[in-house]
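Engineer: One predicted model, sequence on top.
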Amino acid sequence: MLEIERKFLVKSDAFKAEAFRENEIKQGYLNSNPERAVRVRIKDDVGFLTIKGKSDESGTTRFEWEKQISREEAEALLKLSEPGMISKIRYEVKAGAHIYEVDQFFEDNEGLILAEIELQSATEDFEKPNWLGEEVTGDHRYYNSQLSKNPFKLWK
């Protein structure tokens, strides 16, 4: 239940040619508090309820618990969500021994593309594809829970 991940900006759409899977994702937050965010997600036709704890100082590690729920349950919970729905397409891209999840955001976060990689340890080595940009691990602005409240389109 411990999630260790690093997050990066993406500097080109070259990842799309390397993707082996894509999923449409819609998500909202029942609670977007950084101490304990509670997320409801519909990924294609499957629902998920996720609780995430506060990140460590580096932003790489935090508690995560996720449970699959029905699409109907997820749709009902999304109606209770805080304002600021997240809409994105997730591309999965294999690079070396790892898989990057690359999220292309839409609506209020249009223009933002982020890549995340889950690791077994915070010091684990991993391959960095040429489309990978600046690391933003630990920058709270890029957390989905924060993008729901302060969308990318308002940053400029």
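Structural biologist: Received, thanks.

Engineer: all contacts plus neighbour counts: C-alpha atoms, from now on.
Structural biologist: Will do.

Engineer: what are the ranges of the helices in the chain?
Structural biologist: Using DSSP state H, the helices of the chain run over 15-18, 71-78, 144-147.

Engineer: Buried residues in the longest strand along the chain, which are they?
Structural biologist: When every strand of the chain is counted residue by residue (DSSP state E), the longest turns out to be strand 19-31. Going by neighbour count (16 or more other CA atoms under 10 Å), the buried part of strand 19-31 is Ala19, Glu22, Ile25, Lys26, Gln27, Gly28, Tyr29, Leu30, Asn31.

Engineer: Using JSON lines, lay out those together with distance to Thr61.
Structural biologist: Supplementary listing: these in JSON lines, determined by distance: CA to CA, whole Å:
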{"residue": "Ala19", "distance to Thr61": "26"}
{"residue": "Glu22", "distance to Thr61": "25"}
{"residue": "Ile25", "distance to Thr61": "23"}
{"residue": "Lys26", "distance to Thr61": "24"}
{"residue": "Gln27", "distance to Thr61": "22"}
{"residue": "Gly28", "distance to Thr61": "22"}
{"residue": "Tyr29", "distance to Thr61": "20"}
{"residue": "Leu30", "distance to Thr61": "22"}
{"residue": "Asn31", "distance to Thr61": "19"}
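
Engineer: Pull up the gap between the residue of the chain most remote from its centre and Leu119, please.
Structural biologist: What lies farthest from the middle of the chain is Glu72; by CA atoms, centre = their mean that is 22.0 Å. Distance check for Glu72 against Leu119: by CA to CA, to the nearest Å, it reads 32 Å.

Engineer: So for stretch 72-90, first residue to last residue, what's the gap.
Structural biologist: By CA to CA, the extent of stretch 72-90 from end to end equals 21 Å.

Engineer: One more to weigh against that first structure:
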Amino acid sequence: MEHLEIERKFLVKSDGFKQKATSQTRIVQGFLNTDPERTVRVRIKGEQGFLTVKGASNESGTTRFEWETEITVAEAANLIDLCEAGILEKVRFEVPLGKHTFEVDDFLGENKGLILAEVELKHEDERFEKPDWLGQEVTGQVQYYNSQLSLKPFKEW
């Protein structure tokens, strides 16, 4: 199936990633639909807007359908006004390591204190280097999905 996203997600145990980051971007995002079978996300990432549809995850939580298209920031801002409660804000750091790039999200607002790292893979059992700041794996743990963090923020755990 085309448009498959394969990624693993981890908690981050230290801020050692910040010195190695090649970029950092502020992200604001909301969800038009948080149904786990088909989430619909609206995102403003820096100076770009995106509309993304994600399907249900497979059993391991590593693979799911993802379709994304770029929209204008104005369109994204208008759609965010229509989103369900629980708008997420975070700063994303891109940290290259070996053949991969980790996307590290340092959450703000209701999810402040939560830092998650994701690495995108070509196949589920692809090997990758693990940096020393990487903590416990949380791949497939639904409470760490952005759609669920918008419904039940980290500060309420």
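Structural biologist: All right, it came through fine. Keep in mind that this is a model prediction, so the values were computed, not measured.

Engineer: Residue in the second structure paired with the residue farthest from the centre of the first structure?
Structural biologist: For Glu72 of the first structure, the aligned residue in the second structure is Ala74 (criterion: TM-score structural alignment).

Engineer: Would you quantify the distance from that match to Gln48 of the second structure?
Structural biologist: Counting by CA to CA, the gap from Ala74 of the second structure to Gln48 of the second structure is 9 Å.

Engineer: pretty sure Lys13 of the second structure is touching Glu137, no?
Structural biologist: No. Here Lys13 of the second structure lies out of contact with Glu137, judged by CA atoms under 8 Å, at a distance of 11.1 Å.

Engineer: Tell me the residue in the first structure aligned with Asn33 of the second structure.
Structural biologist: So Asn33 of the second structure corresponds to Asn31, using TM-score structural alignment.

Engineer: can you check Asp106 of the second structure too?
Structural biologist: Match for Asp106 of the second structure (TM-score structural alignment): Gln104.

Engineer: Distance-wise, check the nearest residue to its match once chain neighbours are set aside relative to Phe15 of the first structure.
Structural biologist: Spatial nearest neighbour of Gln104 of the first structure, chain neighbours left out: Ile113 (4.5 Å); criterion: CA to CA, 6 or more residues apart in numbering. According to CA to CA, Ile113 of the first structure and Phe15 of the first structure sit 11 Å apart.

Engineer: Report whether the expected contact of Gly61 of the second structure with Thr139 is present.
Structural biologist: Yes. In this structure Gly61 of the second structure lies within contact range of Thr139 using CA under 8 Å: 5.8 Å.

Engineer: Could you report the neighbour count for the equivalent of Val40 of the first structure over in the second structure?
Structural biologist: Per TM-score structural alignment, the equivalent position to Val40 of the first structure in the second structure is Val42. Per other CA atoms under 10 Å, the neighbour tally for Val42 of the second structure reads 29.

Engineer: May I have the residues that are in contact with Val42 of the second structure?
Structural biologist: Taking CA atoms under 8 Å, 6 or more residues apart in numbering as the contact definition, Val42 of the second structure lies against Gln29, Gly30, Phe31, Leu32, Gly49, Phe50, Leu51, Thr52, Ala76, Leu79, Ile80.

Engineer: let's see it at 10 Å
Structural biologist: Going by CA atoms under 10 Å, 6 or more residues apart in numbering, Val42 of the second structure touches 28-33, 49-53, 68, 70-71, 75-83, 87.

Engineer: Now it: closest residue in space, sequence neighbours ignored.
Structural biologist: Closest residue to Val42 of the second structure apart from its sequence neighbours, by CA to CA, 6+ apart: Leu51 at 4.8 Å.

Engineer: Number of residues surrounding the equivalent of the one you found over in the first structure?
Structural biologist: Residue correspondence to the first structure (TM-score structural alignment): Leu51 of the second structure is matched to Leu49. Neighbour count for Leu49 of the first structure, taken as other CA under 10 Å: 21.

Engineer: again, but for the one 3 residues further on
Structural biologist: Counted with other CA under 10 Å, the burial measure for Lys52 of the first structure works out to 21 neighbours.

Engineer: neighbours of Gly53 of the first structure, just the number please.
Structural biologist: Counted with other CA under 10 Å, the neighbours of Gly53 of the first structure add up to 18.

Engineer: Aligned to Glu92 of the first structure, what sits in the second structure?
Structural biologist: That one, Glu92 of the first structure, aligns with Glu94 by TM-score structural alignment.

Engineer: how close does the counterpart of Ser148 of the first structure in the second structure get to Ala85 of the second structure?
Structural biologist: Aligned against the second structure by TM-score structural alignment, Ser148 of the first structure finds its counterpart in Ser150. With distances taken as CA to CA, Ser150 of the second structure is found 7 Å from Ala85 of the second structure.
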